[in-house]
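Trainee: just to be clear, the model below is a prediction. Sequence and coordinates:
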Amino acid sequence: MDPFGKIIDCDGLVVDAAIRAFHGADNGDFEGRVSVARGAGIAGRLADLFGFPPAMRDRTMRMSVRGGPDSATWQRDFDGHLLTSRIERRGSLLLERFGPVCLIMCLRDEAGALHVDVIGGTLCGLRMPRAVLPHSDSVETGEDGRLQFDISAALPILGPMIRYRGWLQPVDETPLAMPQATAG
């Protein structure tokens, strides 16, 4: 179980089976598709500080997760552009490190989806004031047994920095969860 999964369990969050399965293993390899949009101007260029990928549409994405319930390394491969981050659990909070940036996040559930909210951060170990703290609208959902993600970040005053969305499933192509049948 990765740090997200530990918080989902400990806090009793009610999320889709595909989300629970994705975060339920210590280690995993996933693949899928992704589209990335970068913000214009300074905000888009600051995405490089985090190591975010360039803009792309409907490209291959691979992801490996290595670790356990208290810390994990996530390596995302956006069609050849690598983004690695380290995620640590501190009680019910997550710390995600991208190079010199560390974001402090909390999780919440809503209608089976998992929302990730940025509530604090540091740059080179110094606390970021709220005036420069990235705002994130990030959500994971499950559809057709796949993990669906929609991750975005914007900076106060400067506007959108990045948005990437797509889906992932285990490399062996076994869905993370069986799709729910609906009466029709």
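Mentor: Done, it's in.
Trainee: CA atoms for contacts and neighbours, from now on please.
Mentor: Noted.
Trainee: ok, the residue most central in space within the chain to Val139 distance?
Mentor: Residue closest to the mean C-alpha point of the chain, counted by Cα atoms, centre = their mean, is Ile151 at 6.3 Å. To Val139, Ile151 is 6 Å away according to Cα to Cα, to the nearest Å.
Trainee: Val14: what's it in contact with?
Mentor: The neighbours of Val14, taking Cα atoms under 8 Å, 6 or more residues apart in numbering as the test, are 8, 109-113.
Trainee: I meant to write Ala154 there.
Mentor: Contacts for Ala154 (Cα under 8 Å, 6+ apart) come out as 43, 134-136, 160-162.
Trainee: cutoff 10 Å now
Mentor: Shown in contact with Ala154 (Cα atoms under 10 Å, 6 or more residues apart in numbering): 39, 43-44, 47, 132-137, 160-163.
Trainee: going through those residues, which ones are buried?
Mentor: For those, a neighbour count by 16 or more other Cα atoms under 10 Å gives the buried set as 39, 43-44, 47, 133-136, 160-163.
Trainee: thinking again about what came up before, host element of the residue nearest to the centre of the chain?
Mentor: strand 146-155 (DSSP states H and E).
Trainee: tilt between the helix or strand that that strand is followed by and strand 146-155?
Mentor: Counting by DSSP H and E, the next helix or strand C-terminal to strand 146-155 is strand 159-170. Strand 159-170 and strand 146-155 are oriented at 160 degrees to each other (axes from the mean of the first three to the mean of the last three Cα atoms, to 10 degrees).
Trainee: tabulate the contacts of Val14 (CSV), appending secondary structure and neighbour count.
Mentor: Compiled in CSV, these are given as follows (DSSP: H, G, I helix; E, B strand; the rest coil; neighbours: other Cα atoms under 10 Å):
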residue, secondary structure, neighbour count
Ile8, helix, 22
Asp109, strand, 17
Glu110, strand, 12
Ala111, coil, 9
Gly112, strand, 16
Ala113, strand, 20
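Trainee: then this one, side by side with the first:
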Amino acid sequence: MDAAVRSLFAQVLGPAFGTLAAPVHALHVAQGMNRYRGEVQVERGSTLLSRLVAATTRLPPAGNGPLCMEIDASPLQERWIRFIGGRAMPSRLWREGDMLCERLGLATFGFRLDVTDGTITWRVARVRVFGVSLPARWFTGVGARESADGDRYRFDVWASLPIAGLLVHYQGWLDVG
């Protein structure tokens, strides 16, 4: 496949992209506007600081229920909107070198992606808020995992910070086929 038409995730992951589980591959190879439906369970932190940080990054509210996810993908960037609990959580993703960057609310994250047994694991390598770099070691409690359960795409996203504690932990599935 020509680099000009390779998906964003195919570019970031390189040869490892071909080893992804079928539902994970299907989600990340699709181009243009796609809508997926599934279910999500969301746990939120309860401290004042965790609620403040969660609000500035537009994290989803606590609860269990339906999830609608819209992804508008091109080889240069992707726009994701997760509709959870009646609220939208938008983000934008793009590539910088071998890193996948995501702008979520006031924060911009740089992630290293690893593939093991068809599963993608996201690890924070860099964080900027208002253009100011923050120590990556503060964000070791932030990450995600994308996997498959039969024909379903599964996700598990967690975020906790020193002092603030748990910000959010959400997990669930999407039908991608």
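Mentor: Ah, there it is. Quantities reported herein were computed from a predicted structural model and do not represent experimental measurements.
Trainee: if we can go back for a sec, relative to Ser64 of the first structure, which of the buried ones among the contacts of Ala154 of the first structure is nearest.
Mentor: Nearest to Ser64 of the first structure among those is Arg163, at 20.1 Å by Cα to Cα.
Trainee: what do we get in the second structure for that closest one?
Mentor: Matched by TM-score structural alignment, Arg163 of the first structure corresponds to His169 in the second structure.
Trainee: repeat for Ala18 of the first structure
Mentor: Residue pairing (TM-score structural alignment): Ala18 of the first structure is matched to Pro23 of the second structure.
Trainee: what is the subsequent helix or strand relative to the helix or strand hosting that match?
Mentor: Here Pro23 of the second structure, judged by DSSP H and E, is contained in helix 22-29. Per DSSP H and E, the first helix or strand lying C-terminal to helix 22-29 of the second structure is strand 32-44.
Trainee: what angle separates that next one from helix 22-29?
Mentor: For strand 32-44 of the second structure against helix 22-29, the angle by the same axes, to 10 degrees is 120 degrees.
Trainee: buried ones in strand 32-44 of the second structure, by neighbour count?
Mentor: By neighbour count on 16+ other Cα under 10 Å, the buried set for strand 32-44 of the second structure is 36-44.
Trainee: with stretch 66-80 of the first structure instead?
Mentor: By neighbour count on 16+ other Cα under 10 Å, the buried set for stretch 66-80 of the first structure is 66-78.
Trainee: what do you get for stretch 84-100 of the second structure?
Mentor: 84-85, 88-95, 99-100.
Trainee: name the nearest residue to the residue nearest to the centre of the first structure, sequence neighbours excluded.
Mentor: Counting by Cα to Cα, 6 or more residues apart in numbering, Ile151 of the first structure lies nearest to Ser138, which is 4.3 Å off, once chain neighbours are set aside.
Trainee: and that neighbour, what's its match in the second structure?
Mentor: Matched by TM-score structural alignment, Ser138 of the first structure corresponds to Ala144 in the second structure.
Trainee: go ahead and confirm its match touches Asp156.
Mentor: Yes: here Ala144 of the second structure reaches Asp156: they are 5.5 Å apart, a contact under Cα atoms under 10 Å.
Trainee: picking that back up, how deep is the residue nearest to Ile151 of the first structure tucked in, by neighbour count?
Mentor: 18 (other Cα atoms under 10 Å).
Trainee: what's it in contact with, if anything?
Mentor: Going by Cα under 10 Å, 6+ apart, the list of residues near Ser138 of the first structure reads 114-118, 149-153, 163-165.
Trainee: nearest to Pro100 of the first structure, of the contacts of Val14 of the first structure?
Mentor: Proximity of these to Pro100 of the first structure was ranked by Cα to Cα; the top entry is Ile8 with 27.2 Å.
Trainee: quick one: contacts for that closest one?
Mentor: Neighbour list for Ile8 of the first structure: 2, 14-15, 19-20, 23-24, 92, 107-109, 114 [criterion: Cα under 10 Å, 6+ apart].
Trainee: what about 8 Å?
Mentor: 14, 20, 107.
Trainee: just Ser64 of the first structure next, same as before
Mentor: Counting by Cα under 8 Å, 6+ apart, Ser64 of the first structure touches 27-30, 74-76.
Trainee: ok, now with 7 Å
Mentor: 28-30, 74-76 (Cα atoms under 7 Å, 6 or more residues apart in numbering).
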